[in-house]
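Visitor: Predicted model follows, preceded by the sequence.
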Amino acid sequence: MTEFGKQLASVDTGIPGLVLWELPVHGDSRGWFKENWQREKMTALGLEDFGPVQNNISFNDAVGTTRGIHAEPWDKWVSVASGRIFGAWVDLREGPTFGKVFTAEIDPSRAIFVPRGVGNAYQTLEADTSYVYLVNDHWSPDATYTFLNLADETAAIDWPIALDQVEISAKDLAHPRLADVTPMEPRKTLVLGANGQLGRALRAEFADASHVEFVSRDELDLASPDLPSVRRWRDYGVVINAGAYTAVDLAETPEGRRDAWAANVTGIAVLSRIATEHGISLVHVSSDYVFDGTRAGEHPEDEAFSPLGVYGQTKAAGDAAVATVPRHYIVRTSWVIGEGKNFVRTMASLAERGVDPKVVDDQFGRLSFTGEIARGIRHLIESGSPFGVYNITGAGEPQSWAGIARRVFELSGHDPERVTGVSTEEYFSTAAGPVAPRPANSVLDLSKIRATGFTPIDAASSLSEYLRA
């Protein structure tokens, strides 16, 4: 019999993401009423805002009707409209809880949230039982399922009614034992801009992950009007945007301004809408250029935007678009060094060729090596860190560009005094084209990323390692 008057509450099942819910049911001699799904109340108590798009009903007229064990590639909210069922859930996802079992009886005063990849099976305990499930993807014949045999000896589910006494379909009887089950992989991860400096580092970081796809700008252009339809976006759990327009000085020209806004804002706004609509976690890489650099101390994540030039303005606008996505990580970094042409390689080359450079000494920051940024991005995704903005750079004492240049000379076996420090104004005084304003202070506060359990590597150590490679 349905229990009336319970408080709305969640119950841990021991299987990550699988949550049993006690539902308030209000009734009298006429019948009963309940809020079967109430987004605001339930998400406030910790339920994932999973965005259901389809409502299905299963009616079972006989006691003992048994269905399962099926693991689908979507999340679902299962509840009972009439009658009573025994439910069994088995984690069929890759990971340490693969094969873990949870069972419970469900009547109208209970519901359960079943995440993607957790196998579920139901046995009716009363005649004329109907259960309802909301799912966050439309059914597709091309969807990939994972199955487990109802009688698997490892799961050892204690069915209320013996399986040889109930109605089961031939397909369900033919499902494999646990030892033969292929675990369901997580939703795919897509890395955009995979041929850039950070993109190449992400390729190396996720080389062991078969569910990660990499595309270059030529293969998927954020500025394309077809962006919403070029992928079946519901198949993706994470999108990492490692691409951007980064020609800081060229952005100050009429053509560069248009290109910068198209790449860093317009395309990002469309991508943000796609991520919101499909429940995707969007990882977006930002820049110290969203600040004017006049702050006396380190820049925290919640500092108000104050960009100086076009590039910084477009990055700030892109950040604002990404911040509207419920599941977002904005990774703010500075002074990026990776494969290919960059400041460190240029200084090392000048040292070898006997050139004594003049280098800016009134801008301060920390180098951010792309391998370190990629490691931080993976940490945020896999640790389940709270969504939001995170600064990721190398650690250690801030340096000027001239100070870093001197250290490059020294590590390369050359006299660091060959580097002459000059002001930003003097350095660009003879520039032939437009020059973007630079923030004088690019030092980012790393306390928030450290609080997630990530330890940034000292930038000086990374520089030494980089030059030895």
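Guide: Structure's in. What do you need?
Visitor: Could you use CA atoms for every contact and neighbour count after this?
Guide: Noted.
Visitor: Tell me where the stretch 301-450 of the chain has strands.
Guide: Listed in chain order, the strands found in the stretch 301-450 of the chain under DSSP state E, counting those that start in this stretch are 328-333, 336-337, 358-360, 364-365, 368-369, 388-391, 399-400, 420-422.
Visitor: closest one to Leu463 among the ones you listed?
Guide: Leu463 lies closest to strand 368-369 among the strands of the stretch 301-450 of the chain, at 8.3 Å (CA to CA).
Visitor: what's that closest one in contact with?
Guide: Contacts of strand 368-369 with the rest of the structure, by CA atoms under 8 Å, 6 or more residues apart in numbering, involve Thr333, Ser334, Trp335, Val336, Ile337, Gly338, Ile392, Thr393, Gly394, Ala459, Ser462.
Visitor: out of the residues you listed, which are buried?
Guide: Members of the contacts of strand 368-369 that pass the buried threshold by neighbour count (16 or more other CA atoms under 10 Å) are listed as Thr333, Ser334, Trp335, Val336, Ile337, Gly338, Ile392, Thr393, Gly394, Ala459, Ser462.
Visitor: Just give me the closest of these to Ala204.
Guide: Using CA to CA, Gly338 comes nearest to Ala204 of the buried ones among the contacts of strand 368-369, at 12.1 Å.
Visitor: export the strands of the stretch 301-450 of the chain to CSV and tack on distance to Arg217?
Guide: Formatted as CSV, the entries for the strands of the stretch 301-450 of the chain read as follows, by distance: least, CA to CA, whole Å:
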stretch, distance to Arg217
strand 328-333, 20
strand 336-337, 19
strand 358-360, 32
strand 364-365, 29
strand 368-369, 22
strand 388-391, 24
strand 399-400, 33
strand 420-422, 37
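Visitor: The structure to be compared is supplied as follows:
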Amino acid sequence: MTPLTVTRTPVDGLLVVTLDVRADNRGWFKENWQRAKMTELGVPDFTPVQNNVSFNTAAGATRGIHAEPWDKFVSLARGRIFGAWVDLRPGAGFGTSFTLEMGPETAVFVPRGVGNAFQTLEDETAYSYLVNDHWSLAAKESYTFLNLADETVAIPWPIPLGQAELSDADRAHPRLAEVRPMPARKTLVIGAGGQLGRALTAQWPDATAVTRAELDLADPASVAAFDFAPYGVVVNAAAHTAVDTAESPEGRREAWAVNVTGVAALVRAAREHRSTLVHVSSDYVFDGTVAEHTEDEPLSPLGVYGQTKAAGDALVATLPSHYLLRTSWVIGEGQNFVATMAALADRGVQPSVVADQDGRLTFTSEIARAVDHLLAVGAPSGTYNVSGAGEVTSWADIARMVFNERGRPGSEVISVTAAEYGAGKALAPRPRHSAFVLDKIRATGFEPALVADSLSAYLRSV
């Protein structure tokens, strides 16, 4: 019995899997793809959808080098090959190669964009591979090719290419210096017209950014018609955030349509296209009875908005590749609490501001920076709290900071309770405490900016 093992190679993401092949007087048996065991050892859960077999009549049949727009898992049902792989993705690894002689006892996981080639060493070799997208003529147009005889990579073919069996197409492929690297899958930002969407598009000017007019999460037909296939990362910055309006009959339907039904459709699309879904949530998923919230605190929303966000969180968490960012007191470009307080200070108005709800501001630029960081470092999938750092303050404290920054005395801000402020108004219930514990995202190497520093910088732009 040979233990199942997974070994890394010099090509990033290319993995060699040693299989347990069991033989007796009748032949042999192996588990060629075993999801639970292999993913536990580090093979990506790449969700294959098609199995192909290449039968090669004679030794010397040589195929490749082809980089394809999907992941593949290659192995042999019969015979032996000399396998060769070349990184054809952009970046420092471009042109890195790896070779291996293999039989039925070995498999190789080949990530998207890594060129794959092999040469048969025995007659009647059956080469099998799983892929996680369906082949089509359109998909073939995005292949990247490298000549088998490229002098830079210099693959040491056991049977000289002059004596091997090659196709005319493979003979005509370009040398490495002429190869166009296979680009990474694109990033999609949904809700580009909102405060967070604008911050994300500023962070990633090359991303595809769509507004509600182009992709409306509240409209199932709009989501169904949208082509998610080109996108490896989908960032959902769209949401129904009218907290008070969500308590009305019409607002309740709109909140559920966008924050739940629309998110469910995104989850299905991300799963189908193997995309990483980044979703932004809220402190409103909690009732606020805990002073500072951790990522694993049980959900306990008070109002309709919080209920829809909590339902969306549960849906996103079912994806194998996701980042769920919980935020609080979001401030960005456009109308918001800080901009309103600045305008009141400038006009000499003395506002009444709630003093018995506390938390930390989260600037949209900080959320965008956190998303970029998590994706860049490949942080583990899951939920991360994201907000500004520093002292926990009330809304009234924030208002006084704004007044001071505008040259007005903080004493002009009048502290009131939430009950006093809400008297006679149709307001949704709000959590008493909205601050987050930020240890988990700090452990990834991200240091949240201090609220006071971000607030001063923001006010200089208002």
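Guide: Looks like it came in fine. In this text the structure is predicted, and so the values were computed from the model without any measurement.
Visitor: looking at the strands of the stretch 301-450 of the first structure, which is closest to Val19 of the first structure?
Guide: strand 328-333 (23.2 Å).
Visitor: Report the mean deviation for that closest one after fitting onto the second structure.
Guide: Between strand 328-333 of the first structure and its aligned stretch in the second structure, the superposed structures give an average distance of 0.7 Å (mean CA distance after the TM-score superposition for the first structure).
Visitor: give me the stretch of the second structure that that strand matches.
Guide: Using TM-score structural alignment, strand 328-333 of the first structure lines up with residues 322-327 of the second structure.
Visitor: got it, and stretch 442-450 of the first structure?
Guide: The aligned range for stretch 442-450 of the first structure is 434-442, by TM-score structural alignment.
Visitor: now the matching stretch, how far from the centre of its chain.
Guide: Between the mean C-alpha point of stretch 434-442 of the second structure and the mean C-alpha point of its chain there is a distance of 20 Å (CA atoms, centre = their mean, to the nearest Å).
Visitor: repeat for stretch 378-391 of the second structure
Guide: Centroid separation between stretch 378-391 of the second structure and its chain, computed with CA atoms, centre = their mean, is 14 Å.
Visitor: buried residues in that stretch?
Guide: Buried positions in stretch 378-391 of the second structure, judged by neighbour count with 16+ other CA under 10 Å: Ser381, Gly382, Thr383, Tyr384, Asn385, Val386, Ser387, Gly388, Ala389.
Visitor: Under the alignment, what does the fifth one map to in the first structure?
Guide: Matched across to the first structure, Asn385 of the second structure falls on Asn391, judged by TM-score structural alignment.
Visitor: So its match sits against Arg450, correct?
Guide: No. Counting by CA atoms under 8 Å, Asn391 of the first structure stays clear of Arg450, with 9.7 Å between them.
Visitor: is it fair to say Phe118 of the second structure lies in a strand?
Guide: Yes. Assigned with DSSP: H, G, I helix; E, B strand; the rest coil, Phe118 of the second structure falls within a strand.
Visitor: Name the nearest residue to it, sequence neighbours excluded.
Guide: What sits nearest to Phe118 of the second structure in space, not counting adjacent residues and going by CA to CA, 6 or more residues apart in numbering, is Gly83, at 4.3 Å.
Visitor: how near is that neighbour to Gln119 of the second structure?
Guide: When distance is defined by CA to CA, to the nearest Å, Gly83 of the second structure is 7 Å away from Gln119 of the second structure.
Visitor: Neighbour count: those two, which is higher?
Guide: Neighbours of Gly83 of the second structure and Gln119, each counted by other CA atoms under 10 Å, are more numerous for Gln119; the result is 26 against 22.
Visitor: mind checking what that one lines up with in the first structure?
Guide: Taking TM-score structural alignment for the superposition, Gln119 of the second structure sits opposite Gln123 in the first structure.
Visitor: for its match, what are its contacts?
Guide: For Gln123 of the first structure, the contacting residues are Val63, Gly64, Thr65, Thr66, Arg67, Ile85, Phe86, Gly87, taking CA under 8 Å, 6+ apart as the criterion.
Visitor: Would you reformat these as TSV and include distance to Lys358 of the first structure?
Guide: Listed next are those as TSV, based on distance: CA to CA, whole Å:
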residue	distance to Lys358 of the first structure
Val63	85
Gly64	83
Thr65	81
Thr66	78
Arg67	74
Ile85	77
Phe86	76
Gly87	72
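Visitor: mind putting those residues in JSON lines, distance to Gly312 of the first structure and secondary structure included?
Guide: Shown next, in JSON lines, are these (distance: CA to CA, whole Å; DSSP: H, G, I helix; E, B strand; the rest coil):
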{"residue": "Val63", "distance to Gly312 of the first structure": "65", "secondary structure": "coil"}
{"residue": "Gly64", "distance to Gly312 of the first structure": "64", "secondary structure": "coil"}
{"residue": "Thr65", "distance to Gly312 of the first structure": "62", "secondary structure": "coil"}
{"residue": "Thr66", "distance to Gly312 of the first structure": "59", "secondary structure": "strand"}
{"residue": "Arg67", "distance to Gly312 of the first structure": "56", "secondary structure": "strand"}
{"residue": "Ile85", "distance to Gly312 of the first structure": "57", "secondary structure": "strand"}
{"residue": "Phe86", "distance to Gly312 of the first structure": "57", "secondary structure": "strand"}
{"residue": "Gly87", "distance to Gly312 of the first structure": "54", "secondary structure": "strand"}
